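> Pasted the sequence and its predicted model underneath.
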Amino acid sequence: MTEPPVLVADYFDGHSARAQPVRLAIRERRLLIEGDGVSRSVPLRQVGWPERQRHGARQAYLPGQGLISAPDAAAWDAWATASGLRERLVVRWMQSWRGVALAAALLVVVLVGSWRWGLPAAAHGLVALTPIGVDEQLGALAFEQFEHQWLQPSKLPTERQAALRARFAAALERGQAVERARGAAAPLPAWQLHFRASTERGLGANAFALPGGHIVVTDALVELLTDRPDVLVGVLGHELGHVRHRHGMRSVVQVGLLSALSSLVLGDFSTLLTAAPVLLGQAAYAREFEFQADADAARLMRANGIDPADFGVLFERLRRQQQARPGIELPIGLATHPPDAERVRRMREAAPGP
């Protein structure tokens, strides 16, 4: 029988800091340790083989806190190879710059794919499983907070508010009739239209939707479009689109998933570092939500004989208002909205004629 390769190393018994010179050999899937006063036979499956490093001593952990150490790394590696010990694939991969580069590239592909398709799909699935009552509760709490901090009772006459609600309801009915004629009608979500004045440091000319169907329009926006009620119909259709697609709940879920992924990848070492991907990612998702709500608004406008391009009137007037009053606060989410021209172009393309 051929004698197995032998390696001289240092043995620590786990009780004393004194090293004992020993000879190592592997036979019949056991590590044999022989030296002056030392004789051990340990099954290989019970030996801990730390990941090989490029520099430094080689070590092996034994049951009962024992340790084998070999300062000559090259001799250890040659002995291990001759004894039939094989490194795990992941260790060999990590020792190769090509393997590291490939792993980094695959990680980037996975992260980009998760961000672009995986997280939105997961959020959509989770929201679909969430009862609509959760939206209603969340929306009611959010609306109460807005009322407390940024909103005041509307100064619009009650008759005008009623007329605007009736106009929007009639526009929705015509839109549903057109959709039914095409065989593509979907039930409208429950909605409540609230008119509110903005506080001095509040929302300005704005409209927004909250989960559960709360649609808020400020007096300033109504006055901005007082001569273009058709455009206001499009604005309300856009906000109802957010309600229909449950964008509020999806935002909440996606922020949570983004935060979890960001912490997993970057670790909890810096609040700013982990928050940046969440903010950037959610901004991109918000743009997709805007395009989706714009498509709903465009269909509603077409169904009511309104050119979706008229939505550009709102953008132009908001821009002029901002230029005239540079200190005025921008509407909520303006930073996450896509460019105006692109939105108008998409609205034209997303709404086929009746």
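Alright, I've got the coordinates. Numbers count the residues shown, from 1 in each chain.
> okay, CA-based contacts and neighbour counts for the rest of this
Will do.
> Break down the stretch 201-350 of the chain into its helices, ranges please.
Per DSSP state H, counting those that start in this stretch, the stretch 201-350 of the chain carries helices over the ranges 219-224, 229-244, 247-266, 271-303, 312-324, 340-350.
> repeat for the stretch 51-200 of the chain
Along the stretch 51-200 of the chain, counting by DSSP H, counting those that start in this stretch, helices occupy 73-82, 89-94, 97-113, 119-129, 132-149, 158-182.
> right, so of the ones you listed, which gets closest to V265?
Among the helices of the stretch 51-200 of the chain, helix 97-113 comes nearest to V265, with 9.0 Å by C-alpha to C-alpha.
> so the closest one versus helix 247-266, what angle?
For helix 97-113 against helix 247-266, the angle by axes from the mean of the first three to the mean of the last three C-alpha atoms, to 10 degrees is 170 degrees.
> Second structure follows, compare the two:
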Amino acid sequence: MGNEGSHLSCARSDRTPSISSKSHQQHERKARRSPSAVSGDSLGFQRQGSDSSSESGDERETAMVIYSKNSVKASTSSAANRPGSGSKTLVIPNGASKRNRRKCIPDKPNYSINLWSIMKNCVGRDLSKIPMPVNFNEPMSFLQRLTEDFEYSSCLDNAAKCDQWEQMCWVAAFTISSYCSTTTRTGKPFNPLLGETFECDRRDDLGWRSFTEQVSHHPPTCAMYATGNTGWSLEQEFTMSSKFRGKYLQIIPLGIAHCKFDGSGNHYTWRKVTTTVHNIIVGRLWVDNHGEMDIVNHKTGDKCHLKFSAYSYFSKDIPRKVTGVVTDKQGTARWVLRGTWDSQMEAAKVLGTSQHGSKPVFETGEYKVVWKRRFPP
């Protein structure tokens, strides 16, 4: 049996090269028909057979590798030489690139939607847990919408150059500027996925960059961090509660924002005011921002109290009015602010204070504009 076993083993060994030669010929035919085809040799499989077969397999594998590298080089060079590729990018010294950005976006299609059929069962409920039709949304994520707060980042750039009380005015103007677009934009941004991120780099034109991430799904919460070239940084977490009251939708922000300046070491915090969307069922949608906001400088103890007046048909005040007073840690008024959250804000230095009944009257210097809205083209 031992001899028979060795005889069978030798027989198998004798027959193996013929099988390998047939397989080798089949691979050669495929390689001739399709140069880009990948054979078993190129994938590194070891084939039994003669030395000449293995050598030819190595040669084909080497040729295949060279062919693949040449293909990569050819595709790379063709992409580099393609008309318009890289021709609109300008490299500037700080490492960022100058991009040609679009000036406007297409108008939203006019699709009619019956909101009452959707909202009639949502009265008093939190809308963050209720699916809404896609036509109710605007074509962007909430992470992108929150990044739009830095459209007027020049307020923070100016704040980095001022003393502590005037700096507070510029910070207040920055917080107010984030509401100006709500007069014309009533759509709801899409809820981001958990873990979704959005990075915006505007160092080449506006001098800042930001990074935002969705860190919680229920309740929806996102975290943001941004830095400016002039030495400021801002971080905030944004979450909210929303209630539908029948005729209007109320959005109450719950997060807090932190702004720090490297030069002075001042650290400011504030919370956003309430936003209300009116005429949900009947009429044209319009948005109002109202409430009180306190901006606190944790280094010096200074405060800025802002009041967003709610819109009223019977009020004699101008619509969307905002007033504010900057006080030091002793409570003495230093600067005052006035204006509207949809147009512009002005600030003036307090020269003296007198009492008129229960309200103080401030003697101020000349008012100067600290923020003015820029309308899109």
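Thanks, I have it. Small disclaimer: the values here were computed from a predicted structure and weren't measured.
> Drop the TM-score for these two in here.
Scored against TM-score structural alignment, normalised by the length of structure 1, the superposed chains reach a TM-score of 0.22; 127 aligned residues with a C-alpha RMSD of 6.2 Å.
> Format the helices of the stretch 51-200 of structure 1 as CSV; extra columns: mean neighbour count and distance to G234 of structure 1.
As requested, the helices of the stretch 51-200 of structure 1 are exported to CSV (neighbours: other C-alpha atoms under 10 Å; distance: least, C-alpha to C-alpha, whole Å):
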stretch, mean neighbour count, distance to G234 of structure 1
helix 73-82, 16, 73
helix 89-94, 13, 57
helix 97-113, 13, 34
helix 119-129, 16, 25
helix 132-149, 15, 22
helix 158-182, 15, 9
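> would TSV of these with distance to A286 of structure 1 be doable?
Shown next, in TSV, are the helices of the stretch 51-200 of structure 1 (distance: least, C-alpha to C-alpha, whole Å):
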stretch	distance to A286 of structure 1
helix 73-82	55
helix 89-94	39
helix 97-113	17
helix 119-129	11
helix 132-149	18
helix 158-182	24
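> With Q282 of structure 1 as the reference, name the closest of these.
Of the helices of the stretch 51-200 of structure 1, nearest to Q282 of structure 1 by C-alpha to C-alpha is helix 119-129, at 10.2 Å.
> For the closest one, name the packing helices and strands.
Using 3 or more C-alpha pairs under 8 Å, 6 or more residues apart in numbering; DSSP states H and E, the elements in contact with helix 119-129 of structure 1 are helix 247-266.
> any idea of the angle the helix it packs on forms with helix 271-303?
Counting by the same axes, to 10 degrees, helix 247-266 of structure 1 lies at 150 degrees to helix 271-303.
> And the contacts of helix 247-266 of structure 1?
The contact list for helix 247-266 of structure 1 (C-alpha atoms under 8 Å, 6 or more residues apart in numbering) reads 115, 119-120, 123-124, 126-127, 135, 209-211, 242, 273-275, 277-278, 281-282, 286, 289.
> Which positions in that helix come out as buried?
For helix 247-266 of structure 1, burial by neighbour count (16 or more other C-alpha atoms under 10 Å) applies to 247-251, 253-255, 257-259, 261-263.
> before we move on, back to that, tell me which of the helices of the stretch 201-350 of structure 1 is the most buried.
helix 229-244 (a mean of 24; mean count of other C-alpha atoms under 10 Å).
> so what secondary structure elements neighbour that one?
Against helix 229-244 of structure 1 (3+ C-alpha pairs under 8 Å, 6+ apart) you get helix 158-182, strand 207-210, strand 214-218, helix 271-303.
> which residues touch the shortest one?
Outside strand 207-210 of structure 1, the residues within contact range by C-alpha under 8 Å, 6+ apart are 139, 142-143, 215-218, 221, 235-236, 239-240, 242-243, 248, 332.
> and which of these is nearest to R40 of structure 1?
For the contacts of strand 207-210 of structure 1, the nearest to R40 of structure 1 is G248 (65.7 Å; C-alpha to C-alpha).
> In terms of helices and strands, where is the closest residue in space to T274 of structure 2 that isn't next to it in sequence?
Using C-alpha to C-alpha, 6 or more residues apart in numbering and skipping residues adjacent in sequence, the residue nearest T274 of structure 2 is I252, 4.9 Å away. Assigned by DSSP states H and E, I252 of structure 2 belongs to strand 248-253.
> To A166 of structure 1, which of the helices of the stretch 201-350 of structure 1 lies closest?
A166 of structure 1 lies closest to helix 229-244 among these, at 10.8 Å (C-alpha to C-alpha).
> next helix or strand past the host helix or strand of S71 of structure 2?
Counting by DSSP H and E, the element that carries S71 of structure 2 is helix 51-81. The first helix or strand that comes after helix 51-81 of structure 2 along the chain, using DSSP H and E, is strand 90-91.
> just checking, what packs against that next one?
strand 97-98.
> Next SSE downstream of the strand it packs on?
Per DSSP H and E, the first helix or strand lying C-terminal to strand 97-98 of structure 2 is helix 115-119.
> Which positions in that following helix come out as buried?
Buried-residue list, helix 115-119 of structure 2, by 16+ other C-alpha under 10 Å: M119.
> Skip ahead from that helix and say which helix or strand is next.
Trace forward from helix 115-119 of structure 2 with DSSP H and E and the next one is strand 137-141.
> Who are the packing partners of the helix or strand just after that following strand?
Downstream of strand 137-141 of structure 2, the first helix or strand assigned by DSSP H and E is helix 142-147. Applying 3+ C-alpha pairs under 8 Å, 6+ apart, we find helix 142-147 of structure 2 packed against strand 188-190, strand 197-201, strand 208-216.
> looking at these, which is buried most?
strand 208-216 (a mean of 20).
> What angle do strand 197-201 and that strand make with each other?
Using the same axes, to 10 degrees: strand 208-216 of structure 2 against strand 197-201 is 170 degrees.
> Give me the helices and strands touching strand 208-216 of structure 2, please.
helix 142-147, strand 197-201, strand 221-228.
> Skip ahead from the first one and say which helix or strand is next.
Looking back up the chat, that one is helix 142-147 of structure 2. Helix 142-147 of structure 2 is succeeded, C-terminally, by helix 154-159 (DSSP H and E).
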